[in-house]
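Peer 1: no FASTA, just this:
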């Protein structure tokens, strides 16, 4: 059940982050200062990291509330260990809950993969802009839609 919730939260979060990036990106031109471009990238990456921290918190709260792990700190630590598939923590779940770790790991693998695909898309846009700046001419399409603002 929580796996589905995490996937839904991630999808909604990715959508919001991507929409904000797109709204900011359409205002970028070849003459936009590098610091503004770097700030946009940093804010986008920070938003993605915050999304992952929120998702791990969504896992940790019910584990703590159900008493599976008695402290919220240890619950969050366990989830972070599992979500990142590191799995080297010294916290062990009771036998009846031990499959929870691999399920959390599946959610982490899936959401990190999804995040990576968004970052590839974003970096492709930056690459187009960098190529256009390096070329310095107006005849190259910078996006699939041939956005005139980036020409």
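Peer 2: That came through, no problem. Being a predicted model, the structure only gives us computed values, none of them experimental. Numbers count the residues shown, from 1 in each chain.
Peer 1: okay, CA-based contacts and neighbour counts for the rest of this
Peer 2: Fine.
Peer 1: can you give me the strands in this structure?
Peer 2: The residue ranges that make up strands in the chain, judged by DSSP state E, are empty, as it has none.
Peer 1: for the protein, what spans make up the helices?
Peer 2: Counting by DSSP state H, the chain forms helices over residues 2-25, 34-65, 72-83, 100-135, given from the N-terminal end onward.
Peer 1: can you count the residues close to residue 95?
Peer 2: Neighbours of residue 95 under the rule other C-alpha atoms under 10 Å: 7.
Peer 1: do you know how far it is from residue 128?
Peer 2: When C-alpha to C-alpha, to the nearest Å is the yardstick, residue 95 and residue 128 sit 52 Å from each other.
Peer 1: what's the answer for residue 68, then?
Peer 2: Taken as C-alpha to C-alpha, the spacing of residue 68 relative to residue 128 amounts to 49 Å.
Peer 1: for residue 40, same thing?
Peer 2: The span separating residue 40 from residue 128 equals 16 Å under the rule C-alpha to C-alpha.
Peer 1: Next, the contact list for the residue positioned nearest the centre of the chain, please.
Peer 2: The structure's the chain has its C-alpha centroid closest to residue 48; by C-alpha atoms, centre = their mean the separation is 3.3 Å. With contacts defined as C-alpha atoms under 8 Å, 6 or more residues apart in numbering, the neighbours of residue 48 are 14, 17, 115.
Peer 1: just these now: which is nearest residue 52?
Peer 2: Distance from residue 52 was checked for each of the contacts of residue 48 by C-alpha to C-alpha. The minimum falls on residue 115, at 9.3 Å.
Peer 1: adding another structure so you can compare the two:
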């Protein structure tokens, strides 16, 4: 049991670092968008583009984390091909838990470790996207106080 946790720990640390990089990039890009409204007029479509960029960056970060776990599964000899390892990783990371592909008893505990990693990282991604939406609502209200709810 301890062997599986210690084996997964470096990938877990890598995932935290990847998430931090993608959160930072998303928030920096979004802050740049908000701070430079003169370059492009602020319209509904500019909001849609900004939020879409944040969402896509966060999804890309999560996908790269799934890919990192899949590489670990291949290195451990759990799967013969990358596509199966990636599928299993995505099922674990997203906490779906289909159970159609099961790892060997020796490394089976890596599944819940990856699931814990995934649910935490999806939570962080959701928080970043929610923060961007709330910021856009505040910006809209400040720009157009007539449309603000009572």
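Peer 2: Structure received. Since the structure is predicted, the reported quantities are computational estimates derived from the model, not experimental observations.
Peer 1: Please name the nearest non-neighbouring residue to the aligned residue in structure 1 for residue 57 of structure 2.
Peer 2: Using TM-score structural alignment as the criterion, residue 57 of structure 2 maps onto residue 47 of structure 1. The shortest distance from residue 47 of structure 1 to any residue other than its chain neighbours is 6.8 Å, reached at residue 17 (C-alpha to C-alpha, 6 or more residues apart in numbering).
Peer 1: From what I see, that neighbour and residue 46 are in contact.
Peer 2: No: under the criterion of C-alpha atoms under 8 Å, residue 17 of structure 1 is not in contact with residue 46, lying 10.1 Å apart.
Peer 1: In terms of neighbours, single out the busier of these two.
Peer 2: With neighbours defined as other C-alpha under 10 Å, residue 17 of structure 1 and residue 46 compare such that residue 17 has more, 18 against 12.
Peer 1: how near is the counterpart of the more buried one in structure 2 to residue 58 of structure 2?
Peer 2: Under the alignment defined by TM-score structural alignment, residue 17 of structure 1 is paired with residue 26 of structure 2. As judged by C-alpha to C-alpha, residue 26 of structure 2 and residue 58 of structure 2 stand 7 Å apart.
Peer 1: Distance-wise, check residue 55 of structure 2 relative to residue 48 of structure 2.
Peer 2: 10 Å.
Peer 1: Which one of the two is surrounded by more residues?
Peer 2: Taking other C-alpha under 10 Å, residue 55 of structure 2 and residue 48 do not tie; residue 55 has more neighbours (18 against 12).
Peer 1: Please report how far the more buried one lies from residue 75 of structure 2.
Peer 2: 31 Å.
Peer 1: do residue 60 of structure 2 as well
Peer 2: When distances are taken as C-alpha to C-alpha, residue 60 of structure 2 and residue 75 of structure 2 turn out to be 23 Å apart.
Peer 1: of those two, who's got more company?
Peer 2: A side-by-side neighbour count of residue 60 of structure 2 and residue 75, using other C-alpha under 10 Å, places residue 60 first with 14 against 11.
Peer 1: dump the residue contacts of the more buried one.
Peer 2: Taking C-alpha under 8 Å, 6+ apart, one finds nothing in contact with residue 60 of structure 2.
Peer 1: Residue 53 of structure 2: what's it in contact with?
Peer 2: Contacts for residue 53 of structure 2 were tallied using C-alpha under 8 Å, 6+ apart; they are residue 26.
Peer 1: measure it to residue 128 of structure 2 for me?
Peer 2: Distance, residue 53 of structure 2 to residue 128 of structure 2, using C-alpha to C-alpha: 12 Å.
Peer 1: do the same with residue 118 of structure 2
Peer 2: On the measure of C-alpha to C-alpha, residue 118 of structure 2 and residue 128 of structure 2 end up 15 Å apart.
Peer 1: which of these two has more neighbours?
Peer 2: Shown here are residue 118 of structure 2 and residue 128; by other C-alpha under 10 Å, residue 118 has more neighbours (24 against 19).
Peer 1: thought the more buried one was touching residue 91?
Peer 2: No: contact criterion C-alpha under 8 Å: residue 118 of structure 2 and residue 91 do not qualify, at 9.8 Å.
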